[in-house]
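Participant: Please work out how this folds:
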Amino acid sequence: MGKLKRKKTNIPRHKRMNRNSRLQSARHWVPKYEGKNLVYGYSKHYAVDKLCAVKELELLGFRTSEHYKRELKRAAVQKQQEAEKRKARKRKQEFMEEDLWEDSDETFAFIAGYTDGGAPFGITWEEREQSKVTEPEKNFIPIYSDNWDLPF
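Facilitator: Below is the predicted model:
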């Protein structure tokens, strides 16, 4: 039996580097950079956030304004707050759905009642998921029904 081959990654090496490797590589990359915003280019090339790019460029001897750093920090905090709000909204929506389906178990999403023998009946979880998928068909009006007496 032969040697097992390692899987090759599709991620470029410069995006997998740690800080020490990035700093060594950046000494050669920065003079070749032709863009307008060095921080943006560094963050894209090495797959780091802009605050990290600013810190590492300062370690290499490049200066950035305090105003720019404050704006980056403010944007990072704002992004984190928006993510927390989204998570809170999602938790609230899930909580509301749980309240709607409070009479449920692992088989039934909604238990409408129980038979004389004590067995539950209602909407199963699979039926509930299917109803979510086919929801646009809710307003479908049938053109023909078996109960109608048609002249032909």
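Participant: Please count neighbours and contacts with C-alpha atoms only from this point.
Facilitator: Noted.
Participant: need the next SSE after the longest strand along the chain, C-terminal direction.
Facilitator: The single longest strand within the chain, with elements called by DSSP state E, is strand 108-114. Per DSSP states H and E, the first helix or strand lying C-terminal to strand 108-114 is strand 120-124.
Participant: Please tell me how far the nearest residue to residue 101 once chain neighbours are set aside sits from residue 122.
Facilitator: Once flanking residues are discounted, residue 101 sits nearest to residue 110: 5.6 Å by Cα to Cα, 6 or more residues apart in numbering. Per Cα to Cα, to the nearest Å, residue 110 is found 6 Å from residue 122.
Participant: Compare those two (neighbour count), which wins?
Facilitator: Applying other Cα atoms under 10 Å to residue 110 and residue 122 shows that residue 110 carries more neighbours, namely 19 against 15.
Participant: Would you check that the residue nearest to residue 101 makes contact with residue 98?
Facilitator: No - look at residue 110 against residue 98 with Cα atoms under 8 Å: they stay out of range, at 10.4 Å.
Participant: Sequence B follows; please return its structure for comparison with A:
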Amino acid sequence: MAKHKKKKSNIPRHKRLKRTGRLQAAQHWIPKYNGENLVNGYSKHFNVNKLCAVKELEMIGYTYEKAYIQKLKDSEIQKQQESEKRNAAKKKKRKQPEEDFWDEECDETYAFIAGYTSGGAPYGITWEEWEEEVNTQSPNKT
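Facilitator: All right, here's what the predicted structure looks like:
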């Protein structure tokens, strides 16, 4: 039998590293970094959030003001809240069409309103016709 090849990841290795690997790789990467904001560059290069980048850079020996760290925490909380709002809106949007369908498409006379005449009278399947249709599709077992 032939051996199966392992699937090769499309994600660069430096973005898949765990903390210990990142700390070792950062020792070689930081001297090569040409950008202005080391925290931003670290977070993008190693695919971590900025708070994690600050924590790891402090482990290496860099220092940051508490005000800067608090600003990062606040922005992280704000991102989380915005994400929760978006998710709640999506969830609400998914539920709405089903509720609207039954509110608008039936009434006490019609089980399904197909449309309205030019005079405004509804037409469609009445509840009695609906019951007959359901009963003819499912045979009674006696």
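Participant: So after superposing, what's the score?
Facilitator: Superposed pair, TM-score by TM-score structural alignment, normalised by the length of structure 2: 0.72. Supporting alignment: 115 aligned residues with a Cα RMSD of 2.2 Å.
Participant: The longest strand of structure 1 - contacts with which helices or strands?
Facilitator: Applying 3 or more Cα pairs under 8 Å, 6 or more residues apart in numbering; DSSP states H and E, one finds that strand 108-114 of structure 1 contacts strand 120-124, helix 125-133.
Participant: deepest of these, which one?
Facilitator: strand 120-124 (a mean of 15; mean count of other Cα atoms under 10 Å).
Participant: which residue ends up closest to the midpoint of structure 2 in space?
Facilitator: Geometric centre of structure 2, nearest residue: residue 87, 6.7 Å, by Cα atoms, centre = their mean.
Participant: which secondary structure elements does the helix or strand hosting that one contact?
Facilitator: Using DSSP H and E, the element containing residue 87 of structure 2 is helix 66-104. Under the contact definition 3+ Cα pairs under 8 Å, 6+ apart, helix 66-104 of structure 2 sits against helix 50-60.
Participant: how big is the offset of the helix it packs on relative to structure 1?
Facilitator: By mean Cα distance after the TM-score superposition for structure 1, the fitted helix 50-60 of structure 2 averages 0.4 Å away from its aligned residues in structure 1.
Participant: Need the contact partners of that helix.
Facilitator: With Cα atoms under 8 Å, 6 or more residues apart in numbering as the test, helix 50-60 of structure 2 has contacts from 19, 23, 39-40, 42-43, 63-64, 69, 72-73.
Participant: residues in contact with the nearest residue to residue 104 of structure 1 once chain neighbours are set aside?
Facilitator: Nearest residue to residue 104 of structure 1, sequence neighbours excluded (Cα to Cα, 6+ apart): residue 110, at 5.0 Å. Neighbouring residues of residue 110 of structure 1 by Cα under 8 Å, 6+ apart: 101-104, 122-124.
Participant: For those, give me TSV that also has distance to residue 132 of structure 1.
Facilitator: Below are the contacts of residue 110 of structure 1 laid out as TSV (distance: Cα to Cα, whole Å):
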residue	distance to residue 132 of structure 1
101	15
102	18
103	19
104	17
122	16
123	13
124	13
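Participant: Out of the residues you listed, the closest to residue 79 of structure 1 would be?
Facilitator: residue 101 (33.2 Å; Cα to Cα).
Participant: Show me what that closest one lines up with in structure 2.
Facilitator: Here residue 101 of structure 1 is matched to residue 101 in structure 2, going by TM-score structural alignment.
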